[in-house]
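Novice: dropping the sequence and predicted coords here.
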Amino acid sequence: MFGDFQGMMGKLKEAQQKIEETKKRLDTVYVEGTSNQGNIKVTITANRTIKSISIDDSLLQDKEELEDYLIIALNDALKKANSINDSEMAAAAKDGMPNIPGLDMFK
């Protein structure tokens, strides 16, 4: 029995290591979000860290319009990053999970 338990614990540690490696790798995956007209571009990592924001000069005259477009671009980038992050983390967790009866949520 203890051999099985130790094997499961080893698998769990491997899963945790894969998840940590995936998190580090996702820091190097860049996603770009844009506003509807492309006058704002936001670059973030798949771990949802903002790396850059580019704003067209034409928006600098209208604060409210700038804010609206910025929200659109940020939400676009976050949606893409969330999708990548969720699928990559689920794959990492699934690969490393031991086969525990009743805990097949990642299968």
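Specialist: Ah, there it is.

Novice: for the rest of this, base every contact and every neighbour count on C-alpha atoms.
Specialist: Noted.

Novice: let me know the helix or strand that the residue nearest the centre of the chain is in.
Specialist: For the chain, the residue sitting closest to the mean C-alpha position, by CA atoms, centre = their mean, is N85 at 2.8 Å. Secondary structure assignment for N85, by DSSP states H and E: helix 63-96.

Novice: one more to weigh against that first structure:
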Amino acid sequence: MFGDLTGMMGKLKETQKKIEDTKKRLDSVLIDESSSDGLLKITITANRQIKSIDIDPALLEDNEQLEDYLVLTLNKAIGRATQVNETELASVAKEGMPNIPGMDMFK
């Protein structure tokens, strides 16, 4: 009985390490998003850290329009980054789940 428990604990620790490694790797996964007309471009990591914002000079003339562009484009970029992040982490977590009787619902 304790052998199984020790094995499960080892597998959980291994999975935790893989999750941490995946989180670090996601810092280097870049996602590019732009407004529909290309006047605003944003690069964000899969961990949702903004890396760059490129604003066309035409947008600098109208603060309200620039704010609208920023909100819409940032939200799209964050949504895509979140999807990549959650998919990657879920994959690692699912792969490392030990076989615990009655816990099949998580697989």
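Specialist: Noted; the coordinates are in hand. All values derive from a computational prediction rather than experimental measurement.

Novice: so after superposing, what's the score?
Specialist: Comparing the chains after superposition, counting by TM-score structural alignment, normalised by the length of the first structure, produces a TM-score of 0.95; 107 aligned residues with a CA RMSD of 1.0 Å.

Novice: what about the helix holding N85 of the first structure, how far off from the second structure?
Specialist: On the superposed models, the aligned residues of the second structure are on average 0.7 Å from helix 63-96 of the first structure, with distances taken as mean CA distance after the TM-score superposition for the first structure.

Novice: if we can go back for a sec, aligned to the residue nearest to the centre of the first structure, what sits in the second structure?
Specialist: When the structures are aligned by TM-score structural alignment, the residue of the second structure matched to N85 of the first structure is N85.

Novice: how about its match, nearest residue that isn't a chain neighbour?
Specialist: Spatial nearest neighbour of N85 of the second structure, excluding adjacent residues (CA to CA, 6 or more residues apart in numbering): A46 at 5.5 Å.

Novice: my guess is the one you found meets T22, correct?
Specialist: No. In this structure, A46 of the second structure is not within contact of T22 by CA atoms under 8 Å, at 10.5 Å.

Novice: which one of the two is surrounded by more residues?
Specialist: The neighbour count for A46 of the second structure versus T22, taken as other CA atoms under 10 Å, is higher for A46 (26 against 15).

Novice: how close does that one get to I78 of the second structure?
Specialist: Taking CA to CA, to the nearest Å as the criterion, A46 of the second structure is separated from I78 of the second structure by 8 Å.

Novice: now K17 of the second structure
Specialist: Computed with CA to CA, the distance linking K17 of the second structure and I78 of the second structure is 25 Å.

Novice: for the two, indicate the residue with more neighbours.
Specialist: When K17 of the second structure is set against I78 and neighbours are counted by other CA under 10 Å, the residue ahead is I78, at 21 against 12.

Novice: dump the residue contacts of the more buried one.
Specialist: Residues in contact with I78 of the second structure (CA atoms under 8 Å, 6 or more residues apart in numbering) are 44, 48.

Novice: ok, the counterpart of T43 of the first structure in the second structure to D62 of the second structure distance?
Specialist: Using TM-score structural alignment to pair residues, one finds that T43 of the first structure aligns to T43 in the second structure. Shown here: T43 of the second structure relative to D62 of the second structure, a distance of 22 Å by CA to CA.
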